[in-house]
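Asker: Based on what follows, work out the 3D shape:
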Amino acid sequence: MTVLLVALGAAAGAPLRYVTDRFIQSRVDAVFPWGTLGVNVVGSFVVGVVTAASVEGRLNEDMVALIAVGFCGALTTYSTFSYETLRLFEDGARWYAFGNVVVSILAGVAAASAGWALAS
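Answerer: Next comes the predicted model:
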């Protein structure tokens, strides 16, 4: 059952990531990967909310599998973040690459913390 919940969540998260990324990037004329950053920060926030709710007994393991593991696992993307950072570096946009790493980490942890705080 858990595997099916993860798959169901992922089936919703992956297309949403793609559409959101394309939507953001089509409206921002920038080298910086704002779309990927956006989905990763939102996903981190949701994982913070879900984790806090789970720890406090307000969400069961099935919902954690569906939302945090499946949906957020497919919504967020470490591989695209890594690829885009490497592409920026190889294209000579080293400050953008460095900024992408720093901002992604700080914003992701801050979003997860905010989600946790909100749900606690």
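Asker: contacts, neighbours, all on C-alpha from now
Answerer: Noted.
Asker: dump the residue contacts of the residue nearest the centre of the chain.
Answerer: Closest to where the C-alpha atoms of the chain average out (Cα atoms, centre = their mean) is residue 40, at 2.4 Å. By Cα atoms under 8 Å, 6 or more residues apart in numbering, the residues touching residue 40 are 75-77, 104, 108.
Asker: one more to line up against the first:
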Amino acid sequence: MQWLFVATGGALGAMLRFFITAHLYPVMGNRFPLGTLVVNVLGCFLVALLYIVIIEKAMLSPHWRHLLITGFLGALTTFSTFSLDALTLWQNGAPAMAILYVLANVVLCLAAVTASWYLVNFVLS
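Answerer: Coordinates of the predicted model:
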């Protein structure tokens, strides 16, 4: 049943991501990825809200975590999970690890995108 919750939430999150980015694209075009920024900020706002309501306060059944956090927000943006993980490290008394985690994600992900860009262009040229 958990798989169904994740899949349903994922479908809804992916559709919302597409809707937001498609409607914000005309605002900035290729000059700035406004849609991506909006979904990342929205996802980060929602992940904290849902985490408190579902996990910390247990105001909703744990099944909602699979639907809303893992599925919906996972498809909307993984930046929300990244941000929550960094905050959790910090709040658990590991600020150096939190900073390392943030830097490693940013640097390694930019490096991965760059490597892939050049590799694919090399192979396809």
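Asker: returning to that earlier point: roughly how far does the residue nearest to the centre of structure 1 sit from residue 34 of structure 1?
Answerer: Computed with Cα to Cα, to the nearest Å, the distance linking residue 40 of structure 1 and residue 34 of structure 1 is 10 Å.
Asker: Please apply the same query to residue 85 of structure 1.
Answerer: For residue 85 of structure 1 relative to residue 34 of structure 1 (Cα to Cα), the value is 12 Å.
Asker: who's more crowded, these two?
Answerer: The neighbour comparison of residue 85 of structure 1 against residue 34 (other Cα atoms under 10 Å) goes to residue 85, with 22 against 18.
Asker: buried ones in the helix ranked longest in structure 2?
Answerer: Across structure 2, the helix with the greatest residue count (assigned by DSSP state H) is helix 95-124. Buried positions in helix 95-124 of structure 2, judged by neighbour count with 16 or more other Cα atoms under 10 Å: 98, 101-102.
Asker: Then stretch 38-56 of structure 1?
Answerer: Buried positions in stretch 38-56 of structure 1, judged by neighbour count with 16+ other Cα under 10 Å: 38-54.
Asker: same check, this time on stretch 2-20 of structure 2
Answerer: Applying 16+ other Cα under 10 Å to stretch 2-20 of structure 2 flags 5-14, 16-18, 20 as buried.
Asker: Among these, which pair sits farthest apart?
Answerer: 5 and 20 (22.4 Å; Cα to Cα).
Asker: Would you map the helices across structure 2?
Answerer: So, for structure 2 - with DSSP H - the helices run 2-28, 34-50, 63-64, 74-76, 79-91, 95-124.
Asker: what's next to the third one, contact-wise?
Answerer: With Cα under 8 Å, 6+ apart as the test, helix 63-64 of structure 2 has contacts from 2, 5, 54.
Asker: show me the contacts for the first one.
Answerer: Translated: residue 2 of structure 2. 63, 66-67.
Asker: Among the residues you listed, name the buried ones.
Answerer: Applying 16+ other Cα under 10 Å to the contacts of residue 2 of structure 2, the neighbour count classes 66-67 as buried.
Asker: Let me have the contacts of residue 2 of structure 2 in TSV, extended by distance to residue 90 of structure 2.
Answerer: Shown next, in TSV, are those (distance: Cα to Cα, whole Å):
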residue	distance to residue 90 of structure 2
63	27
66	24
67	26
